[in-house]
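> Here is a sequence together with a model predicted from it:
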Amino acid sequence: MSKPRLYTLLSLLVLLVIGLGYGWLGDAPAPAPAPSHGYTKALTMAHEGQPGAARVLYQQLARADLSGIRRASLHAELPNYPSPLALKLADQDLSHDDPLVRRAAIASISALVPAPQRSVLLGPMLEDPEQSVRFAAVDALLGLGPDDVGLYYGPLQQALEQYQQALLKQLDDAAAQVHLARLYVHEGHDDEAAQALERALTLAPDDLEALAAKVRLLDSQGHADASRELLAQALKRHPDSAFLQHELGLWLMRHDQHEYALLAFDRALALDPDNAEYRYTLALTLHSLEQVEVAQKQLETLLARQPANRKARVLLIGYWKETGQLQNVQVLLAQLEQQNPDDPLVQQGL
């Protein structure tokens, strides 16, 4: 066969293969449709407490193609949308390949599950191959009594000791030393906790977290005057610190000076009006002083700014029930049902 004829035949064969290829592609099944709401939309809906937020949040967490950072971001919103499915999705992510996702799932479960039942789900994570995951599980289980920890008491103590040893190697990190102090306090080792806080304050004399931790430690040891003086000195250096004003309010609450605590909490909120936790604490204090209507208004303001804040919504529902304003309760429950029809509070109803 001459070369021109050979080249012509080869060209025809190539065209035939290409044509068959297009035919196979045309007969191939269409790719599965993408979720009706994308990741960004779902995250926005969940963060803003929009109607349908839970459904699209669960939908995104059910995907297998999300990056670790995206799954972790979704988990940050999940505690506002509790349900059996939410817990199932969080539990599944305890086995995710990415340690970031496993840590995020631990945080979700910590918020979704009452403390006494937490160890059943999180106990196995104390033996996770990744150190940071084991330590996240320790943080989630701190404060539980031996009966609540149950079979995981031994692994918890072992992981706690590893955690302490790791933090002891970070003597030049003030935040690590504050965290170490917290672990020591949990175990009742106040002297070691005090030493860790002194190291933190030596490294960063104006570290407000370390200062507040030392105030709380001194107070718990019965050194009320010393703790008050330390807090007063810190406030003198940082008079516009909302954080320290809030700590002052907590100190006054511990010493049954609720009226003065109210002033401190109010001042903290004035300095940081977008802080949801400060507004929530102020509402609780107002309610304890039988200023129920003002407490309700604070929670209404909080929900107007953060409709997804379930903790504030649940508290306000309770306050409305106390005052017999069931129509307001129905409104809040209806909004909650729009966000998450499977919320246990919606299922429970009035």
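The structure has been received and is ready for your questions.

> use CA for all of it now, contacts and neighbours both
Noted.

> And the strands in this protein, which stretches?
Assigned by DSSP state E, the strands in the chain number zero.

> which ones are touching G68?
Applying CA atoms under 8 Å, 6 or more residues apart in numbering to G68 gives the contacts 98, 100-101.

> between the residues you listed, which has the most around it?
Neighbour counts for the contacts of G68, by other CA atoms under 10 Å, peak at V101, which reaches 25 neighbours.

> wait, doesn't it sit right on D91?
No: V101 is beyond contact range of D91, at 11.0 Å (criterion: CA atoms under 8 Å).

> Which helix in the protein has the most residues?
What stands out as the longest helix in the chain, according to DSSP state H, is helix 3-27.

> putting a second one here so we can go through both:
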Amino acid sequence: MAFVLAILIFIPILASQFLRSPVLIEPIAVPEALAERGMTSEVVASRLWDGLRDANALARTSKASVDAIPNSQRVQFSVPDVGLSMDSIVRQTRRFFNVYETRIAGEFVCSDAACAPEGMALRLRVLRGTSEVIDLPPVGQQNLRQYFTGAAIQILSILDPFVAVSAISETEPVRATALARRLIRQHHPDAKWAHNLIGNLRSTAEDYRPALAEYRAALALDPQFTIAQANAARALRQLGDPVASRAEYDLIRARLPQSPEVQEGYAELAIGAGDIDAAVEYLKRAAELDPTSPHYFARIGEVEMARGNIDQAKDWFTRSLAIDPAYPLALSPMFTLLAAGMDLGGGEALLRRAADFEPQSAEVQALHGAALTFLDRPAEALAAFDRALAITPDNAELLYQSANMLQNLDRQADAVDRLNRAIALDPYNPAPIFSRGTSLAITGHNAEARADFQRVLELDTSGTQYGSMATSFIDILDGLDAAEAAESAAP
């Protein structure tokens, strides 16, 4: 009886393991020089695992994606004294039926014996019966986390193309649209998600009629696709058709009576009709249905602020930030209200809590740096900007802002280095060129400073402050040159 019971338990477990198809990340081969610095094979596999999670976070989609895990993190069951393991049985069964599990393998290659980080390049193989090779460029000046996220997006482009497309949609909307169209033409199983993504990109560009057409196309593939239907209702409202919009929300409510998104939709329709009190009640109901979301409290705060109830708006923003101290729809207006009331210390404390809560958000770290700049605390502001740059090292605006803090700390050489990077990334922006000119002038490099100020005059055709200040600096340099010439000519 015990044997029969064991078999009855073992068979469903075996079946579930066979049907479940996680993506296994094998240890990534690394050169010895890299392993000596702590980047072992298992560490690189774990970094790639982190990259897959970051890529899924960038995609911001509710669609389920691949289930990946490093081979070293997998729990394996074995039968004592027999030498058999659940993993080996499942693997042999898969091979018998020619159903191969998906594995990711590869190696890090160095460009020289020292294995300098900027010369490292990753080659990956996605193995699932066949082998597909991914060659990534050298790491260069990229942050390692960004590098592994980029590698993960390349992997997802093979294993889950829609999620890969969604992950680049914010930074590369044109490319994302073209790739989503390709999925649709291929009649990919995720074609409905591709239509919905294109609709979202059109909505972001305030091109609502084509967006509505995409949502309708998604619903033609799956009439029960609630996300697309809610987006269609929103697009109809933005196109000025509240009756059709409400009809869509009513259909969703009939299917999902506890949907907070429907209550929010009704609230937006009430705002459009001028019934603000009803809108607030709808949003309160949405907050009750989804008590862990900071969004609905923040939206009530926005509504109250729009009708001049500043104290009530602050209360609602505070309730939103109690759930998520870094929620942008509450954080930004709350900081604005505090700053308008000349409570810069309170605003800085608000942003400090947000930065501590969301250390991987470059936007929040940068906002905290800006607040510290207003308070004339350059060393702390520089540290905040540095935290933001650790996340997005190629952000020209952050490089410029942090360079200004270095100038305030009289670290002109370091400021010039950062400004050089900012100018390389944004060569037609006069602001970092002007700042570099001031640092060069302070350190006595007058010829290079003059060249920068002349370049500012070429770029600043609109007559902003940079042009007038560049002219003033050129006049000062001319005076210094004239004085030096006169002193040299004196007997």
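Thanks, I have it. This structure is a prediction, so every number in the text was calculated from the model and none was measured.

> against the second structure, where does the longest helix of the first structure fall?
Helix 3-27 of the first structure corresponds to no residue of the second structure when matched by TM-score structural alignment.

> For A270 of the first structure, which residues are in contact?
The contact partners of A270 of the first structure, by CA under 8 Å, 6+ apart, come to none.

> quick one: it and I106 of the first structure, what's the gap?
Distance of A270 of the first structure to I106 of the first structure, given as CA to CA, to the nearest Å: 34 Å.

> what's the answer for E322 of the first structure, then?
Going from E322 of the first structure to I106 of the first structure by CA to CA gives 34 Å.

> cool, and P129 of the first structure?
In this view, P129 of the first structure and I106 of the first structure are 15 Å apart by CA to CA.

> quick one, which of the two is more surrounded?
I106 (26 against 10).

> what do we get in the second structure for that one?
Correspondence of I106 of the first structure to the second structure, assessed by TM-score structural alignment: S166.

> Once you drop chain neighbours, what's closest to that match?
Spatial nearest neighbour of S166 of the second structure, excluding adjacent residues (CA to CA, 6 or more residues apart in numbering): A59 at 4.6 Å.

> residue range for stretch 205-217 of the first structure in the second structure?
Counting by TM-score structural alignment, stretch 205-217 of the first structure pairs with residues 257-269 of the second structure.

> next one: that stretch to chain centre, how far?
27 Å (CA atoms, centre = their mean, to the nearest Å).

> if we look at that stretch, which residues are touching it?
Counting by CA under 8 Å, 6+ apart, 230, 233-234, 237, 242, 246, 249-250, 252-253, 278-283, 285-287, 289-290, 296 sit against stretch 257-269 of the second structure.

> Which members of these are classed as buried?
230, 233-234, 237, 242, 246, 249-250, 252-253, 278-283, 285-287, 290, 296 (16 or more other CA atoms under 10 Å).

> Select the longest helix from the second structure.
Using DSSP H, we find that the single longest helix of the second structure is helix 465-489.

> Show me which parts of that one are buried, residue by residue.
Neighbour counts over helix 465-489 of the second structure (16+ other CA under 10 Å) mark 466-467, 470-471, 473-474, 477 as buried.

> Next up, the contacts around R234 of the second structure.
Applying CA under 8 Å, 6+ apart to R234 of the second structure gives the contacts 245, 265.

> Tell me the counterpart of it in the first structure.
In the first structure, R234 of the second structure lines up with R182, judged by TM-score structural alignment.

> can you give me the helices for the stretch 351-491 of the second structure?
Using DSSP state H, counting those that start in this stretch, the helices found in the stretch 351-491 of the second structure span residues 362-374, 378-391, 396-408, 412-425, 430-442, 446-459, 465-489.

> Now do the same for G347 of the second structure: its match in the first structure.
Under the alignment (TM-score structural alignment), G347 of the second structure pairs with A295 of the first structure.

> Relative to S288 of the first structure, how far out is its match?
To S288 of the first structure, A295 of the first structure is 9 Å away according to CA to CA.

> now swap in A175 of the first structure and tell me
From A175 of the first structure over to S288 of the first structure the distance is 34 Å, taken as CA to CA.

> ok, back up a step: with distance to I317 of the first structure as new columns, can the contacts of G68 of the first structure be given to me in a markdown table?
A markdown table is the format used below for these (distance: CA to CA, whole Å):
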| residue | distance to I317 of the first structure |
| --- | --- |
| D98 | 38 |
| L100 | 35 |
| V101 | 33 |
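
> Can you tell me which of those residues lies closest to A46 of the first structure?
Nearest to A46 of the first structure out of those is V101 (CA to CA; 18.2 Å).

> which residues touch that closest one?
Counted by CA under 8 Å, 6+ apart, V101 of the first structure has contacts 68-69, 71-72, 93-94.

> so which pair among the residues you listed is furthest apart in space?
Comparing every pair within the contacts of V101 of the first structure by CA to CA identifies I69 and L94 as the most remote, at 14.7 Å.

> Give me the more crowded residue out of the two.
Per other CA under 10 Å, whichever of I69 of the first structure and L94 has more neighbours is L94, with 23 against 13.

> What lines up with A366 of the second structure in the first structure?
A366 of the second structure maps onto V314 in the first structure, with residues paired by TM-score structural alignment.

> Distance-wise, check that match relative to R305 of the first structure.
Distance, V314 of the first structure to R305 of the first structure, by CA to CA: 16 Å.

> Thanks a lot, catch you later.
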